[in-house]
Structures are given as structure tokens and as C-alpha cells.
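Asks: Structure, please.
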Amino acid sequence: MEDECDYLFKAVLIGDSAVGKSNLLSRFARDEFRLDSKPTIGVEFAYRNIKVKDKLIKAQIWDTAGQERFRAITSSYYRGALGAMLVYDITRRPTFENLPKWIEELRHFGDPEIVIVLCGNKSDLAGHGIRQVDEREGRTLAERERIWFMETSALANLNVEEAFLHMITQIHDIAVRKNLEAKVGDDCDRGIAPGGGKVILNGLDCHDDEVSATKHSSCTSCINY
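Replies: Below you'll find the predicted structure:
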């Protein structure tokens, strides 16, 4: 139920058509894989609850269409997204070469602090002689763009859980930091200094209280941070 979680985080799956975005999502959300999966029309989404430290997070993952004719539709779905999984197919070089276009779109429409995970999907085919993108190329691009990288396989269920959990954990850490910064700012406005000190406002002494990232009791329901 919505009122049982601490955070609601929205993330998007992006990349060219047929790179395996839908199967990555179904593997993560339902532990399913469909060989006969059809191209996504517009956008679909799935939920999964994740425990990070002592917080229950509802991850809302949007699976966006990779076809060019749907780009005007899906661009609006970046709004409110705190994470993005950028996917290419290691057996199709054009899907890798198109990544700068996706990154540019993501930087333009996404949140300034959006967490990006680069996934080279279909790694189960690496040993079949049809790999077209070396793992080092993906890692080099990720280092240049300062994003996290991992090769995955939705079919073989390789690194799928790890990739999603890394993204969600990083979003959580940013949310906690922002909560802490907001509380520190509120405390300073009220004359409370972080770190156990005190400040002087209009000649009045205000003692500090403990600064933490814990939300007030009125904020225990899901929020779209």
C-alpha cells in the first residue's frame, strides 16, 4: 500500500528499440523473461518495493518506447524521474553509437542530479562471436560521462538486480542528503546551528538539537521526492 512506504522514486528505462529494456524491467519487477516480448508503445511501468537501510522504497520504473516516432510522447516522462537506466545491446553497435543522443536528451529533460546507470545488455551472447561492443568501450563511456556501468543479461538474469539496486540506493542517498540539508537550513532559520553549536539571532541564544535525516511523523506516507 502507498501509505506503507517511506519514499516513492520514479526512474526511467531509455535506449534504442529492441535492446531489452522491457525484459530488464520484467526480470527485476516480476522475475520474468519473455522471448516473444513486443516493442513498447508509448510508455509502460511497473513497481517493486525495495528495502534500503531502514527505509522502504517503492520503485516506480517507467519503460519508454525506443522508436523514434514516440520520442515526442516519451520526453515528458522524464519529468520527476530521479533515476535512469540507459540500455544498449552489446551485439548491435548502432545502439551504442546512439548513446550520446540519449545522454543529451536525458541531461536536457532530466533532473540535474538524476542517477544514471549504463547497461550493456544481452551479455549472455558475448561468447557466441556476435559481440560488437567491447566491455571496455562501455566502461570508457561511463567514466567519461561520470555514470555507473555494468553489463547485464535479462535472459540469464545476470547483474539485473545489482544494476537496479545500485540506481535505487544512489537515489535514496541523494534524497537523504537533501532531507538533511533542508533540515539544517530550517534549523539555521530558527537559530539552531548544525554540529552541536549555537548561533546568535537578534541577540538571542538558540541551542542546537540533533540533526538527522529522519522525516517528521506527518511525512511517513509515500512521497515523490
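
Asks: from here on, contacts and neighbour counts on C-alpha atoms
Replies: OK.

Asks: In the protein, which helix is the longest?
Replies: Counting residues, the longest helix found in the chain (DSSP state H) is helix 160-189.

Asks: ranges for the helices of the chain?
Replies: Counting by DSSP H, the chain has these helices, from start to end: 21-30, 71-74, 93-97, 99-109, 135-145, 160-189.

Asks: What is the longest helix of the chain packed up against?
Replies: Other helices and strands packing on helix 160-189, by 3 or more Cα pairs under 8 Å, 6 or more residues apart in numbering; DSSP states H and E, are helix 21-30, strand 83-89, strand 115-121.

Asks: And for the last one, what's in contact with it?
Replies: To tie it back to what came earlier, the one meant is strand 115-121. Here strand 115-121 makes contact (Cα atoms under 8 Å, 6 or more residues apart in numbering) with 19-20, 82-90, 135, 138, 142, 147-154, 163, 167, 170-171.

Asks: between that strand and helix 99-109, how many degrees?
Replies: Here strand 115-121 runs at 160 degrees with respect to helix 99-109, directions being taken by axes from the mean of the first three to the mean of the last three Cα atoms, to 10 degrees.

Asks: Would you mark the buried spots in strand 115-121?
Replies: Buried residues in strand 115-121, defined by neighbour count with 16 or more other Cα atoms under 10 Å: 115-121.

Asks: Quick check: Glu151 touching Arg136?
Replies: No. At 10.5 Å, Glu151 does not count as touching Arg136 under the criterion of Cα atoms under 8 Å.

Asks: Looking at these two now, which is surrounded by more residues?
Replies: A side-by-side neighbour count of Glu151 and Arg136, using other Cα atoms under 10 Å, places Glu151 first with 22 against 9.

Asks: Now that one: closest residue in space that isn't a chain neighbour?
Replies: Among residues not flanking Glu151 along the chain, Gly120 sits closest, at 4.4 Å (Cα to Cα, 6 or more residues apart in numbering).

Asks: cool, Asn98 as well?
Replies: Nearest to Asn98 is Asp16, by Cα to Cα, 6+ apart, at 7.6 Å.

Asks: same check, this time on Ala18
Replies: Excluding its sequence neighbours, the residue lying closest to Ala18 (Cα to Cα, 6+ apart) is Pro39, at 6.9 Å.

Asks: Find the residue at the geometric middle of the chain.
Replies: When Cα atoms, centre = their mean is applied to the chain, the residue found nearest the centroid is Gly83 (2.3 Å).

Asks: quick one: Leu106 from Asp36, how far?
Replies: Counting by Cα to Cα, to the nearest Å, the gap from Leu106 to Asp36 is 29 Å.

Asks: I'd like the structure of this one too, to check against the first:
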Amino acid sequence: MASSVLVAQAVTIIYGVVVGIYALIVYLARKTAGMKTLLFGVSSFLYFLLSFIVSLFDSSQKAGLVMSVIGLSCFIILFTVLIIKLRSWRDIICGSLTLICWIIVIVVLLKVIILGDSGVGKTSLMNQYVNKKFSNQYKATIGADFLTKEVLVDDRLVTMQIWDTAGQERFQSLGVAFYRGADCCVLVFDVNVLKTFENLDSWRDEFLIQASPPDPDKFPFVVIGNKIDLDSRTVSPKRAEAWCQSKGGLEYFETSAKEATNVEQAFQTIARNALKREQEPDMIFPNEDTFKIPENEEIDAPPKKSGCC
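Replies: Down below sits the predicted model:
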């Protein structure tokens, strides 16, 4: 998906510049047939220029919504003009190319799943990153929830869909459908609670079993040690980094959702890893064995009951 999106962005901008210049020359020569071509080409280029400028100053959901509305408005206006004043096949081709490129670029989605024990701060990290907010009131996540945010990654504007999951045992088995299509998995623990760190192995194994990525050893995981603002640390940075190295050199960040320490940096790395995952050839043309399921494997089996209520 991401490779085709990158090509679409380049093609659309080049198309906008070339067709815009050509149409301007034709229009200045007083040949009115170039007017609609000028409209399509220049508007295409200006839309992406505006998207880039907006992303530099505001990468929040509001910015993404504004750009989506602008894009949709352009579709409606331009094609209304085209349908009402249809004069040549050149107009149809110019309009269709613009629309196709816009649609391909708009549908850019990176799915990120956050896993970890209950109370480690998964929801707080997500809210701090997306909404720049933190709440001291603890409210356990029921099942799963997600937020989206448009971010600029290596000069690419992409949409991150960040899934927050419940850490309680009765919600751990969310089913294959939930994990399918993930581009990056974030493992979170509380640096002040040793048990949450020790459970990272089970969370990682749970994800690999459910998601069944084509190459588990290369799937991007990012580990976050949260709540470094507290003074009761039980997991040292050295120990956490050693665990990450033992799993193939996973990237590790220590954060404070409360004070917004390293949250932005961690999610930038998460987005970059997710985008890299999307660009892998296996993601576009998966092997035949990728989606095979063993005959004796249970799908979406009911989770085992917890010993406590």
C-alpha cells in the first residue's frame, strides 16, 4: 500500500506542475480549451502543497479532518464543472488521473497495537500523543478502542490508527481479526512494577500467535517503560535494554505520559517502523502460506476464565 501511495504522491505533484504549466501556456495563447486542464493541474498541486504546510504546524486529528474536507470539496467542485461543461476526452483524462491519485493518497493507514498489563498507562500514552492531554483519574479500558492521528514521517503524511487494548486477563484473547493487519506492536510496562515487565514475554507471544506475521523475527516491536516520573522504580534501564536485545534488538523508550516525556519521540519511531513495515514487498504480495491456518487451531476461542472476579 505505502509504495503505491508514494508513487501516487509523486505522480500527482509532477502531473500538477507539468499540466499546470502546459495549460497556462495554452490559456495565455487564448485557447479556452486549456482552462479546465489548468484548473485540474494547479488545484492538484496546491492541495498537496497545502497538506504539507498544514502538517508542519498541526498534525492533530483536526488538521487531518480539515484536509479531508478540503479534498472532498475539490472532488465535488471539479467533477461538477467537468460534467456540466464536458468538451473533450482530455478533460476526462485529466480529471480522472487527479481523482485516482487523490484517492490512493488519502487511503493511507498504519495500524499500531498497544499491549501491556492493566494500569501501565497505555491509554494515557495514547491520549498524550494524540490529544496532548493527561488525566489522573484511572479508568480501565473495556475490550479495545482506538484513536487516529496524521503525522509526518520522513516527509510522508500518513494516518496512524492506534489501538488501545485492555490489560485484564479476561480481555487478552481479542481474536485474530483484531491483530490482523497490524504494522507495529507496542509493548508497554510500568518501570515501577516488576510484574508488568516480566509479562512482556507473554504479551509478545500472544501477538505473534494471533497476528501470525510472515516473518516474526523481523516484525517491528517497540518497547516502552512508562511512569518514569515516579520514584519507586524496580526495573532498571539496563535490565529493560538487555531484554530488548535478547529479542533481536527491539527499540526501547522510557516515558512519562503525565509529563509528556519522550512520548512524541517514541511514537515517531513507532510510525517510522510501521511505515517501513508497510513498504516491505511481502506486505503487498504475501506468500501463499501467509494466511494458512492449521486444521487443529481454534479461532477466536473464548478466553479462559480468570480466577478472580
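
Asks: So for Leu106 and Asp36 of the first structure, which sits in the more crowded spot?
Replies: Counted by other Cα under 10 Å, Leu106 of the first structure and Asp36 do not tie: Leu106 has more neighbours, with 19 against 6.

Asks: Which residue of the second structure is paired with that one in the alignment?
Replies: Per TM-score structural alignment, the equivalent position to Leu106 of the first structure in the second structure is Phe207.

Asks: ok, now Tyr47 of the first structure?
Replies: Checking TM-score structural alignment: Tyr47 of the first structure goes with Thr148.

Asks: likewise Ile61 of the first structure?
Replies: In the second structure, Ile61 of the first structure lands on Ile162 (TM-score structural alignment).

Asks: one step back: counterpart of the residue nearest to Glu151 of the first structure over in the second structure?
Replies: Per TM-score structural alignment, Gly120 of the first structure is aligned with Gly225.

Asks: hang on, the earlier thing: list the contacts for the residue lying closest to the match of Ile61 of the first structure once chain neighbours are set aside?
Replies: Nearest non-adjacent residue to Ile162 of the second structure, counting by Cα to Cα, 6+ apart: Val112, 4.8 Å away. With contact taken as Cα under 8 Å, 6+ apart, Val112 of the second structure is in contact with 160-163, 182-186, 270, 274.

Asks: how far away is the match of Gly120 of the first structure from Ile114 of the second structure?
Replies: Distance from Gly225 of the second structure to Ile114 of the second structure, by Cα to Cα: 13 Å.

Asks: Return every residue with contacts to both of the two.
Replies: Val188.

Asks: quick one: what's aligned to the residue nearest to Asn98 of the first structure in the second structure?
Replies: In the second structure, the residue paired with Asp16 of the first structure is Asp117, using TM-score structural alignment.

Asks: what about that match, how many neighbours?
Replies: 23.

Asks: For it, give me its contacts.
Replies: Contact analysis of Asp117 of the second structure by Cα under 8 Å, 6+ apart lists 166-168, 188-189, 196, 199.

Asks: Please repeat the previous calculation with a cut-off of 7 Å.
Replies: Asp117 of the second structure is in contact with 167-168, 189, 196, counting by Cα atoms under 7 Å, 6 or more residues apart in numbering.

Asks: Compare these and tell me which is most surrounded.
Replies: Phe189 (29 neighbours).

Asks: thinking again about what came up before, separate out the buried members of the contacts of strand 115-121 of the first structure.
Replies: Among the contacts of strand 115-121 of the first structure, those classed as buried by 16+ other Cα under 10 Å are 19-20, 82-90, 135, 138, 142, 148-154, 163, 167, 170-171.

Asks: need the strands for the stretch 1-150 of the second structure, in chain order.
Replies: Secondary structure of the stretch 1-150 of the second structure (DSSP state E, counting those that start in this stretch): strands located at 109-115, 144-153.

Asks: Out of these, which is the most enclosed?
Replies: Stretch with highest mean neighbour count among those: strand 109-115 (a mean of 24; mean count of other Cα atoms under 10 Å).

Asks: State the number of residues packed around the equivalent of Lys247 of the second structure over in the first structure.
Replies: Here Lys247 of the second structure is matched to Glu145 in the first structure, going by TM-score structural alignment. By other Cα under 10 Å, 13 other residues sit near Glu145 of the first structure.

Asks: How about Asp54 of the first structure?
Replies: Asp54 of the first structure has 7 nearby residues by other Cα under 10 Å.

Asks: cool, and Asp111 of the first structure?
Replies: Other residues near Asp111 of the first structure come to 15 when the count uses other Cα under 10 Å.

Asks: Quick check: chain neighbours aside, which residue is closest to Gly64 of the second structure?
Replies: Excluding the flanking residues, the one nearest Gly64 of the second structure by Cα to Cα, 6+ apart is Glu150, at 5.9 Å.

Asks: In the first structure, point me to whatever sits opposite Thr12 of the second structure in the alignment.
Replies: Looks like Thr12 of the second structure stays unaligned there (TM-score structural alignment).

Asks: Quick one: residues contacting Thr12 of the second structure.
Replies: So Thr12 of the second structure contacts 44, 98, 101 (Cα under 7 Å, 6+ apart).

Asks: So which of the residues you listed wins on neighbours?
Replies: When the contacts of Thr12 of the second structure are compared by neighbour count (other Cα under 10 Å), Ser44 ends up highest, at 26 neighbours.

Asks: counterpart of that one in the first structure?
Replies: Going residue by residue (TM-score structural alignment), Ser44 of the second structure aligns to a gap.

Asks: Any figure for the gap between Ser44 of the second structure and Ile103 of the second structure?
Replies: Counting by Cα to Cα - Ser44 of the second structure and Ile103 of the second structure are separated by 12 Å.

Asks: Could you give the number of residues near the residue nearest to Ala18 of the first structure?
Replies: Look at Pro39 of the first structure: counted by other Cα under 10 Å, it has 15 neighbours.
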